[in-house]
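Just a sequence and a predicted model for now, questions to come.
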Amino acid sequence: MSGSSVSSPETAPQAPVYTYLGPEGTFTEAALLRVPGADTARRLPSSSVNTALERVRSGEAAAAMVPIENSVEGGVTATLDAMAYGPELRIVREVLVPISFVLVARPGLVLEDVEVISTHAVAWAQCRDWIDAHIPHAEHVPSSSTAAAALGLVGGHPEAPASGGYDAAICSHVVAERHGLNVIADGVEDNTGAVTRFVLVSTPGQLPEQTGRDKTTLMIPLPEDRPGALMEILDQFAARGVNLSRIESRPTGEFLGDYFFSIDAEGHARDARMVDALTGLHRISPSIRFLGSYARADGRAPSVPWHHRDAAFQAAGSWVESVLRGQQ
């Protein structure tokens, strides 16, 4: 927002609404709070990734923060699938959040008393070894989020597992501290230093500016199931010197064996090598979906050989033009 004078109540622009995978206290909210201005904006928790993204599509929210990848478990399938279908969305920013968990229980319980634990499926996967080593008899009840599971221990919560009947939950330190929960074990994650990558998603619009340290996310359907079909897609990147930092296959849901590929490529859609790659990919797979170009959260610049840099593409284009004009 800008302006040299104070607007009247009738003309003052409303603060943007951001939604996120809730409830309050999730790692997703922590990621959102790292976005400039989000701390003073209206923040609207959503019960699922689909709900968060639909709020953006409908205009109820300006953007949504959702998890997309974990350093231990890989891609978050709910997000990958939700962005692959429906009206197009754009990733405009990514945020990396270190992940550490605590085990909380109902008042008066200790570790040996725990029989059933609730948490999000991704969190459970990151703590399975610890659980097996300390309370191997404990069962898991899935929850929509780590925070919902924890808050279900204190008088219930609308997003807690409907089945109830659990006596402990795995959640973040923030939730435990904010609500004064009974922490019975700290650092229950299997991999110290685990990180989850979150993305801020908006509707299509002006792309973020190039930084030289960018990432482009794509959804590419396999045009036909035949030998070499995937290699043909990958060659479009390799031939232009575009490195891939993530590639995952996901079923389309239409029939068995029908897949699309979710890909993160190093570079911005305005980079000459990426423009050339995207052009080639569209010829092979016209249903390709562009999900955004945005700055890398880690600030790491790709290593690009000189013959794949913009200047080399420009020089090559000028040379071809001179040949066509008969001026070589």
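Yep, it's here. Residues are numbered from 1 along each chain as shown.

only C-alpha atoms for contact and neighbour calcs from this point on.
OK.

Find the residue closest to Ser145 in space, skipping its chain neighbours.
His120 (4.7 Å; CA to CA, 6 or more residues apart in numbering).

residues contacting that neighbour?
The neighbours of His120, taking CA atoms under 8 Å, 6 or more residues apart in numbering as the test, are Pro142, Ser143, Ser144, Ser145, Thr146, Ala149.

In strands, which of these appear?
Taking DSSP state E, the ones among the contacts of His120 that sit in strands are Pro142.

Redo the contacts of His120 as JSON lines? Include distance to Gln206 and neighbour count.
Below are these laid out as JSON lines (distance: CA to CA, whole Å; neighbours: other CA atoms under 10 Å):
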{"residue": "Pro142", "distance to Gln206": "38", "neighbour count": "20"}
{"residue": "Ser143", "distance to Gln206": "36", "neighbour count": "25"}
{"residue": "Ser144", "distance to Gln206": "33", "neighbour count": "21"}
{"residue": "Ser145", "distance to Gln206": "32", "neighbour count": "28"}
{"residue": "Thr146", "distance to Gln206": "34", "neighbour count": "28"}
{"residue": "Ala149", "distance to Gln206": "38", "neighbour count": "30"}
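
Between all of the contacts of His120, which two are separated the most?
Largest separation among those by CA to CA: Pro142 and Thr146, giving 9.3 Å.

Need the overlap of contacts for the two.
Ser118, Thr119, His120.

Using CSV, please lay out the residues you listed together with secondary structure and distance to Leu33.
Formatted as CSV, the shared contacts of Pro142 and Thr146 follow (DSSP: H, G, I helix; E, B strand; the rest coil; distance: CA to CA, whole Å):
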residue, secondary structure, distance to Leu33
Ser118, strand, 25
Thr119, strand, 22
His120, coil, 21
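
so how far is Lys215 from the residue lying closest to Arg246 once chain neighbours are set aside?
Nearest residue to Arg246, sequence neighbours excluded (CA to CA, 6+ apart): Asp264, at 5.0 Å. Distance, Asp264 to Lys215, using CA to CA, to the nearest Å: 7 Å.

Which of these two has more residues huddled nearby?
It is Lys215, of Asp264 and Lys215, that has more neighbours when counted by other CA atoms under 10 Å, with 25 against 20.

Am I right that the more buried one sits in a strand?
Yes - assessed by DSSP: H, G, I helix; E, B strand; the rest coil, Lys215 belongs to a strand.

Summarise which helices and strands the helix or strand harbouring the residue nearest to Arg246 is packed against.
Using DSSP states H and E, Asp264 falls within strand 259-266. Here strand 259-266 is seen to pack against strand 214-221, strand 244-251 when contacts are counted using 3 or more CA pairs under 8 Å, 6 or more residues apart in numbering; DSSP states H and E.

Put this next to the first one:
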Amino acid sequence: MPSGTSETRDEHRDAAERGRPRYAYLGPAGTFTEAALRQIASPDGAVFLPQVDVVSAIEAVRTGAADHAVVAIESSVEGSVTAVLDTLATGDPLVLQGEMIVPVSFVLAARPGTGLSAVRRVAAHPHAWAQCRRWLLQNLPDGVHVPATSNTAPAAAMATGERELGFDAALVPPPAVEAYGLVPLADDVADNHHAVTRFVLVGRPGPVPPRTGADKTTLVVHLPSNQAGALLEMLEQFAARGVNLSRIESRPLGDSLGRYSFSIDVEGHVDDERVAEALMGLHRVCPHVRFLGSYPRVDTPHGDVRPGTYDADFLAARAWVQALRDGRAH
């Protein structure tokens, strides 16, 4: 009887989840990633699938275990999340379909009965530790970092009641304190109180979202050669067409030393004439260009469109060349 009851519950759960979009994210519940996910989906209308790391979240989309993934891609303090960049750069193609920004600060939390003076070992995700390094040095100068797989993994571990944890307290997101029955030892822990993390929505390739006028396009590009000037040749494809880059960084290809690909965010949409022309230029001169999507951006573009690079300018120039071919212009 109990077994049958459990099976019936599972069937009801599966039926309730059927047809709802499935989102993989870095768990367990209460992470900043979940906060980003909740900006675009509600647990009432979607299935949230917590994962142990960002690579597992992305791979869940590739295998079909999830329809989408939400992962951190860039911190205003620590820079890009290289595991995400590298996972998106290889393997079956995936695309970015949107982005979210979440303000980041932490609470130093522990089990009830633990005081700040008793804290020697602090569990924290490496990015959390880096964003609180100066605060920890000032307030816990003898504190030892115990790496965690996510910002709420230590909170979940403390909630289990296990006696031996290997740490005394943890840096966790504020909502995790109450959710996991912890006590705050220090609030608003951060070196930079304006820190934010950018998250992206990852999905399988399909129709590109319509341009909004404030868009971003993400690419992975390999240099045309290993000769002097190869990087300039690649960058000229953007500069000549008035395309502004909001982020560019090199990542090792991994097959030998000294070989790199470039992860690039450009301001604009693939439907913008200047961006499309730049992509065609890259396709002509670079051995590998991976399009990771055009999607609405959540912040303000950093650069203005340069005169002569508006859509109308490209269309007028193309019409003039066609007129030359037809003998209608000189």
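The structure has been received and is ready for your questions. Predicted model, so just to flag it, every value in this text is computed and none were measured.

Any buried residues in whichever helix or strand comes after the strand holding Asp264 of the first structure, and which?
Scanning forward in sequence from strand 259-266 of the first structure by DSSP H and E, the next helix or strand is helix 272-284. Across helix 272-284 of the first structure, burial judged by 16 or more other CA atoms under 10 Å covers Ala272, Arg273, Met274, Asp276, Ala277, Leu278, Gly280, Leu281, Ile284.

hmm, back to that, the residue nearest to Ser145 of the first structure -> the second structure?
By TM-score structural alignment, His120 of the first structure lines up with His125 in the second structure.

measure its match to Ala109 of the second structure for me?
The gap separating His125 of the second structure from Ala109 of the second structure is 14 Å, by CA to CA.

which residues are in contact with both of those two?
Contact criterion CA under 8 Å, 6+ apart; residues shared by His125 of the second structure and Ala109: Leu171.

ok, now which ones touch the closest residue to Gly165 of the first structure other than its chain neighbours?
If the residues on either side of it in the chain are set aside, Gly165 of the first structure comes closest to Val116, at 7.6 Å by CA to CA, 6+ apart. Residues near Val116 of the first structure by CA under 8 Å, 6+ apart: Ala138, Glu139, His140, Val141, Gly165, Tyr166, Asp167, Ala168.

now swap in Pro210 of the second structure and tell me
Neighbour list for Pro210 of the second structure: Tyr295 [criterion: CA under 8 Å, 6+ apart].

Likewise for Gln131 of the second structure?
Shown in contact with Gln131 of the second structure (CA under 8 Å, 6+ apart): Val77, Glu78, Ala190, Asp191, Asn192.

Just tell me what the second one corresponds to in the first structure.
Think Glu78 of the second structure. Glu78 of the second structure maps onto Glu73 in the first structure, by TM-score structural alignment.

Report the separation between the residue nearest to Gly165 of the first structure and Gly180 of the first structure.
From Val116 of the first structure across to Gly180 of the first structure, the span is 20 Å (CA to CA).

go on, His173 of the first structure?
10 Å.

Endpoint to endpoint, stretch 114-121 of the second structure covers what distance?
Stretch 114-121 of the second structure has an end-to-end distance of 12 Å (CA to CA).

my bad, should have said stretch 234-251 of the second structure
Using CA to CA, the two ends of stretch 234-251 of the second structure sit 15 Å apart.

and what of stretch 320-328 of the first structure?
Start-to-end span of stretch 320-328 of the first structure (CA to CA) is 9 Å.

Show me which pair in the contacts of Gln131 of the second structure is furthest apart.
Largest separation among the contacts of Gln131 of the second structure by CA to CA: Glu78 and Ala190, giving 12.8 Å.

out of those two, which sits in the busier spot?
Higher neighbour count among Glu78 of the second structure and Ala190: Ala190, with 21 against 14, using other CA under 10 Å.

who's in contact with the more buried one?
Counted by CA under 8 Å, 6+ apart, Ala190 of the second structure has contacts Ser105, Phe106, Gln131, Cys132, Trp135.

swap in Arg250 of the first structure?
By CA under 8 Å, 6+ apart, the residues touching Arg250 of the first structure are Asp81, Tyr259, Phe260, Phe261, Ser262.

again, only this time at 6 Å
Under the criterion of CA atoms under 6 Å, 6 or more residues apart in numbering, the contact list for Arg250 of the first structure reads Tyr259, Phe260.

Please report how far it lies from Ala84 of the first structure.
Between Arg250 of the first structure and Ala84 of the first structure the computed distance is 10 Å (CA to CA).

ditto for Pro302 of the first structure
As judged by CA to CA, Pro302 of the first structure and Ala84 of the first structure stand 26 Å apart.

Neighbour count for these two, which is higher?
More crowded of Pro302 of the first structure and Ala84, by other CA under 10 Å: Ala84, with 23 against 14.

any idea what that one aligns with in the second structure?
Under the alignment (TM-score structural alignment), Ala84 of the first structure maps onto Ala89 of the second structure.

For the spatially most central residue of the first structure, which non-adjacent residue is closest in space?
Centroid check for the first structure by CA atoms, centre = their mean gives Ile68 as the closest residue, at 2.4 Å. Among residues not flanking Ile68 of the first structure along the chain, Val76 sits closest, at 4.8 Å (CA to CA, 6+ apart).
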